[in-house]
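> here you go, sequence then predicted model.
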Amino acid sequence: MTAGEPRQDADARSTRLREYQEQLLERMQAAKSGSGAPIRQLGMQVGATRYLLDLLEAGEIVAPVPLARVPLAQPWYLGLANVRGTLVGVIDLARYLGADAQPSAPAPGARLVTFAPSLGFNCALLADRVYGLRQASSMQREGDALRDADNILWTPLSLAALVREARFLLIAQQPDIQ
């Protein structure tokens, strides 16, 4: 192995990442304008629930990074992560939505799904698994959920609506006043 090989490998990864991001941007623009392919969403799993996120609301998908704990924060607020030089608050969505499970080490396939910069909120959800693009228009509506051709139930999740929830914005634990 020569001294230049690790650098070439890093350059190749960077090029592939840039190409992937360009393809994703093209798809997002096509979805936004209504041209091209049908609107697709990002499929992810948190706990036992599978969610569909609008691609325009989702940012990067990265492997979990070490978290800096935040004292006196809500149990669902896992801490701060450095994602490509940006501090991002990491949320355990299952606990935020009421699951009583104690936080555990991320599963082997876990990912952080960051919020799109357009939402103006440096935040990420810890996903147990990310499934990639899903075509919601080909699914059958069942109440508030969607069922795909494989009979799997998906719950739509709006990150834009999430950041407008007052409870989501208050990460500090509230003292018990009696």
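On my side now, so go ahead.

> only C-alpha atoms for contact and neighbour calcs from this point on.
Will do.

> now the residue nearest to residue 145 when sequence neighbours are not counted: how far from residue 138?
Nearest non-adjacent residue to residue 145, counting by CA to CA, 6 or more residues apart in numbering: residue 155, 4.7 Å away. The gap separating residue 155 from residue 138 is 14 Å, by CA to CA, to the nearest Å.

> how about the residue nearest to residue 145, what does it touch?
Contact analysis of residue 155 by CA atoms under 8 Å, 6 or more residues apart in numbering lists 49, 50, 51, 52, 144, 145, 146.

> kindly recompute the last result at 10 Å.
43-45, 49-53, 142-147 (CA atoms under 10 Å, 6 or more residues apart in numbering).

> quick one: buried residues of stretch 44-52?
Neighbour-count burial for stretch 44-52, counted by 16 or more other CA atoms under 10 Å, picks out 44, 45, 46, 47, 50, 51, 52.

> quick check: the farthest pair among those?
Pairwise distances across the buried residues of stretch 44-52 (CA to CA) peak at 14.0 Å, for the pair 47 and 52.

> take the one below as the second:
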Amino acid sequence: MADEALKDINQFLTFTLGKEIFALDIGTVREVLELTSITKIPRTPKFMRGVINLRGHAVPVVDMRLKLGMSKGEDTVDTCIIIVEIEYEGEFTIMGALVDSVREVFEMTPDTIEPAPKMGAAINAEYIKGMGRQNEQFIIIIDINKIFSAEELAIAKDMASLGGGDRVPAPEEAAAPAQA
């Protein structure tokens, strides 16, 4: 019986944008990074901040405030980049999500998650999995796999390749003979 109850607990990484609390399913999160240097790529949407170098790979970074229609915020010591894995039509894209701060991993059972509110045409609730609650605060649970369009994911992949998404071997690696 205890195993059955554990299976129904979902873990979410909570983060803030302004005064609002959001959450991502922990299964989509690869890691959390401190803010690092972001290289801007010209002629990309405003919410695409640029690319970062993550262990030799260019990873596109999205400003989640701008993507969600909020005003641009100032970067602070708490600003973080959440590295997420997005699945779209069977393909995976690695992307960075710039957020104001990361809070904690929070567990919620499905019965404590309410459906996304219907707020009319002004707000796109397609990417909201639901609403959770922690103490007296609401937590907006985002479905990271639905927040980006196919076109936006294609731009992200292009940004990664423009920024050197495929790791270029170091000169000593290229010069070294292949081992059999």
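Looks like it came in fine. In this text the structure is predicted, and so the values were computed from the model without any measurement.

> could I get the TM-score for this pair?
The TM-score (TM-score structural alignment, normalised by the length of the first structure) is 0.65; 138 aligned residues with a CA RMSD of 2.9 Å.

> in CSV, list the buried residues of stretch 44-52 of the first structure along with secondary structure and distance to residue 106 of the first structure.
Shown next, in CSV, are those (DSSP: H, G, I helix; E, B strand; the rest coil; distance: CA to CA, whole Å):
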residue, secondary structure, distance to residue 106 of the first structure
44, strand, 14
45, strand, 12
46, strand, 11
47, coil, 11
50, strand, 17
51, strand, 18
52, strand, 20
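
> nearest to residue 68 of the first structure among the residues you listed?
For these, the nearest to residue 68 of the first structure is residue 46 (21.2 Å; CA to CA).

> contacts only, for the closest one.
By CA under 10 Å, 6+ apart, the residues touching residue 46 of the first structure are 92, 93, 94, 95, 110, 125, 126, 127, 128, 129, 130.

> ranges for the strands of the first structure?
41-46, 49-54, 58-62, 67-68, 77-83, 86-91, 111-115, 123-127, 129-134, 140-142, 145-147, 153-157 (DSSP state E).

> how about these, which one is nearest residue 14 of the first structure?
Closest of the strands of the first structure to residue 14 of the first structure is strand 58-62, at 14.2 Å (criterion: CA to CA).

> isn't residue 93 of the second structure up against residue 157?
Yes - under the contact definition of CA atoms under 10 Å, residue 93 of the second structure touches residue 157, with a separation of 7.3 Å.

> which residues are common contacts for these two?
In contact with both residue 93 of the second structure and residue 157: 59, 60, using CA under 10 Å, 6+ apart.

> so which residue is dead centre in the first structure?
Among the residues of the first structure, the one closest to the centroid is residue 113, at 2.3 Å (CA atoms, centre = their mean).

> just tell me what it corresponds to in the second structure.
Superposed on the second structure with TM-score structural alignment, residue 113 of the first structure falls opposite residue 82.

> quick check: closest non-adjacent residue to its match.
Residue 82 of the second structure sits nearest to residue 32 (CA to CA, 6+ apart), 4.5 Å away.

> what's the one you found aligned with over in the first structure?
In the first structure, the residue paired with residue 32 of the second structure is residue 61, using TM-score structural alignment.
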